[in-house]
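Visitor: build me a structure from this.
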Amino acid sequence: MNVVIIDYGVGNIKSIQFAFERLGITAVLSQDVQTIIAADKVILPGVGEAGSAMKKLKDTQLDVLIPKLKQPVLGICLGMQLMCNFSEEGNTKGLQIFDTEVKRFSNAVKVPQMGWNTITCLKTNLFNGIKENEYMYLVHSYYAENCDEAIALTEYDIAYASALKKDNFYGVQFHPEKSSLAGEQLLKNFLAL
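Guide: Sure thing, here's the model as predicted:
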């Protein structure tokens, strides 16, 4: 299985690579267009600020490539948010794969949301073997609004989309690589797509 993690200079790349190693997969870090196109599965990671992360994608023209990919693609955390239409963080136009916007949590709650929270309303085989109200690890100040493409929800001030799917594209707000056995199961499910 040829798994490529898009390496565009944002955080959490190594921890994702280690998570795949625990599953017996050597994931390749790359920003090379041909390497990404040839992959069986592609991961778009991300920890950081949306505006600067999107600039890095544009600088390498990966913003043009990613929406055209045909194999299963998984956006993680900021990676998922960049796959949305727009983010309030830095007033950033996203990749426009998921038809929703990314908003900042209100001051009514502690920001960032950091730690374990439950996921509910699970849909698609990305969640095979993962039960309703399973805990996943999250660290974020911005969230994707609930929409028709939501395949999991999390409650924090409001119910937001903690996972999204459209065609061959998947996104998760939580960090599967830091979410114990449930996160490991999600990565196995993604590999099996």
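
Visitor: okay, CA-based contacts and neighbour counts for the rest of this
Guide: Fine.

Visitor: show me what contacts Ala182?
Guide: By Cα atoms under 8 Å, 6 or more residues apart in numbering, the residues touching Ala182 are Ile130, Glu134, Tyr135, Met136, Pro176.

Visitor: mind checking which helix or strand it is in?
Guide: For Ala182, the host element (DSSP states H and E) is helix 180-192.

Visitor: how far is that helix from where the chain is centred?
Guide: Offset of helix 180-192 from its chain centre (Cα atoms, centre = their mean, to the nearest Å): 13 Å.

Visitor: please provide the structure for the following sequence as well, for comparison with the first:
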Amino acid sequence: MDLVILDTGCANLKSIKVAIKKLGYNSIITTEPSVILKCKKMFLPGVGTASAVMSILSERKLINIIKNFQKPVLGICLGMQLFCSFSEECYGVKTIGIIKSSVLRLRTKNLPLPHIGWNQIKFQTSHPLFKKIPNNSRFYFVHSYIVPVNKYTLSTTNYGVHFSSVIQKNNFFGVQFHPEKSGEIGSQLLKNFLEM
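Guide: Sure thing, here's the model as predicted:
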């Protein structure tokens, strides 16, 4: 199987699978290391808490497999945050550690949390992931924690503060929003990732 969606036990696995299927690709939801190691691209989705997903990854001995994976990986929402080394969530959680950054609680003055709904992404650089996507396009967000703007940031979003909405380090790509819930523009981003 060329495409793997890592089974992190979260609710949006099927919607990602359906979004990929609409683009003409088949994928498998699994935690089986032998299947993961043979795939060409991997999706790391996440909804819920960093501690719950890290427990699943640890229990299934997948942390080092992800860390050492050489082919393209797309982390979605919490999946992107897990690429960092630490999260402030639940008094602190050690995460995968691909990017040396902490995930911080989204601190906005008067705006409600979580940040739910459509918001713009502002490109910091041109990138194949943004092919046929206009700058300042709107994507669908649901989150209370952020990856601060850093040297791996490809786009930023503002919700009281600026934060990373797309990141890349080597073969690891992350999006803070949900492309599978972002209509045609989200579908285009998934297509760009699949065709890279």
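
Visitor: among the contacts of Ala182 of the first structure, which lie within strands?
Guide: Glu134, Tyr135, Met136 (DSSP state E).

Visitor: what about the helix holding Ala182 of the first structure, how far off from the second structure?
Guide: With the two structures superposed, helix 180-192 of the first structure lies on average 0.7 Å from its match in the second structure, counting by mean Cα distance after the TM-score superposition for the first structure.

Visitor: mind listing the helices for the second structure?
Guide: 13-22, 33-38, 50-59, 63-67, 78-81, 183-195 (DSSP state H).

Visitor: what's the most buried one of these?
Guide: Among the helices of the second structure, judged by mean count of other Cα atoms under 10 Å, the one packed with the most neighbours on average is helix 78-81 (a mean of 27).

Visitor: give me the contacts around that one.
Guide: 44-50, 74-75, 87, 103, 146-147, 167, 173-176.

Visitor: Leu187 is in contact with Ile130 of the first structure, correct?
Guide: No. Contact criterion Cα atoms under 8 Å: Ile130 of the first structure and Leu187 do not qualify, at 11.3 Å.

Visitor: against Pro67 of the first structure, how distant is the most centrally placed residue in the first structure?
Guide: Nearest to the geometric centre of the first structure sits Ile76, at 2.1 Å (Cα atoms, centre = their mean). Distance of Ile76 of the first structure to Pro67 of the first structure, computed by Cα to Cα, to the nearest Å: 15 Å.

Visitor: what's the closest non-adjacent residue to Leu189 of the second structure?
Guide: Distances taken as Cα to Cα, 6 or more residues apart in numbering place Leu129 nearest to Leu189 of the second structure, at 6.2 Å, with adjacent residues excluded.

Visitor: between helix 13-22 and the helix holding Ala182 of the first structure, find me the angle.
Guide: Computed by axes from the mean of the first three to the mean of the last three Cα atoms, to 10 degrees, the angle separating helix 180-192 of the first structure from helix 13-22 equals 80 degrees.

Visitor: any idea how far apart the tips of stretch 32-43 of the second structure sit?
Guide: By Cα to Cα, one end of stretch 32-43 of the second structure lies 14 Å from the other end.

Visitor: quick revisit: which of the ones in strands among the contacts of Ala182 of the first structure are buried, as a PyMOL select command?
Guide: To isolate the buried subset of those in PyMOL, counting by 16 or more other Cα atoms under 10 Å, use the following:
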select buried, resi 135+136
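
Visitor: dump the ones in strands among the contacts of Ala182 of the first structure to CSV, plus distance to Asp40 of the first structure.
Guide: Listed next are these as CSV, based on distance: Cα to Cα, whole Å:
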residue, distance to Asp40 of the first structure
Glu134, 28
Tyr135, 28
Met136, 26
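
Visitor: just the ones in strands among the contacts of Ala182 of the first structure now: which is nearest Tyr8 of the first structure?
Guide: Closest approach to Tyr8 of the first structure among those (Cα to Cα): Met136, at 25.0 Å.

Visitor: map Lys122 of the second structure across to the first structure for me.
Guide: The alignment partner of Lys122 of the second structure in the first structure, by TM-score structural alignment, is Thr120.

Visitor: quick one: contacts for that match?
Guide: Thr120 of the first structure neighbours (Cα under 8 Å, 6+ apart): Glu132, Asn133, Glu134, Ala152, Leu153, Thr154.

Visitor: count of residues packed around the second one?
Guide: Other residues within reach of Asn133 of the first structure by the criterion other Cα atoms under 10 Å amount to 14.
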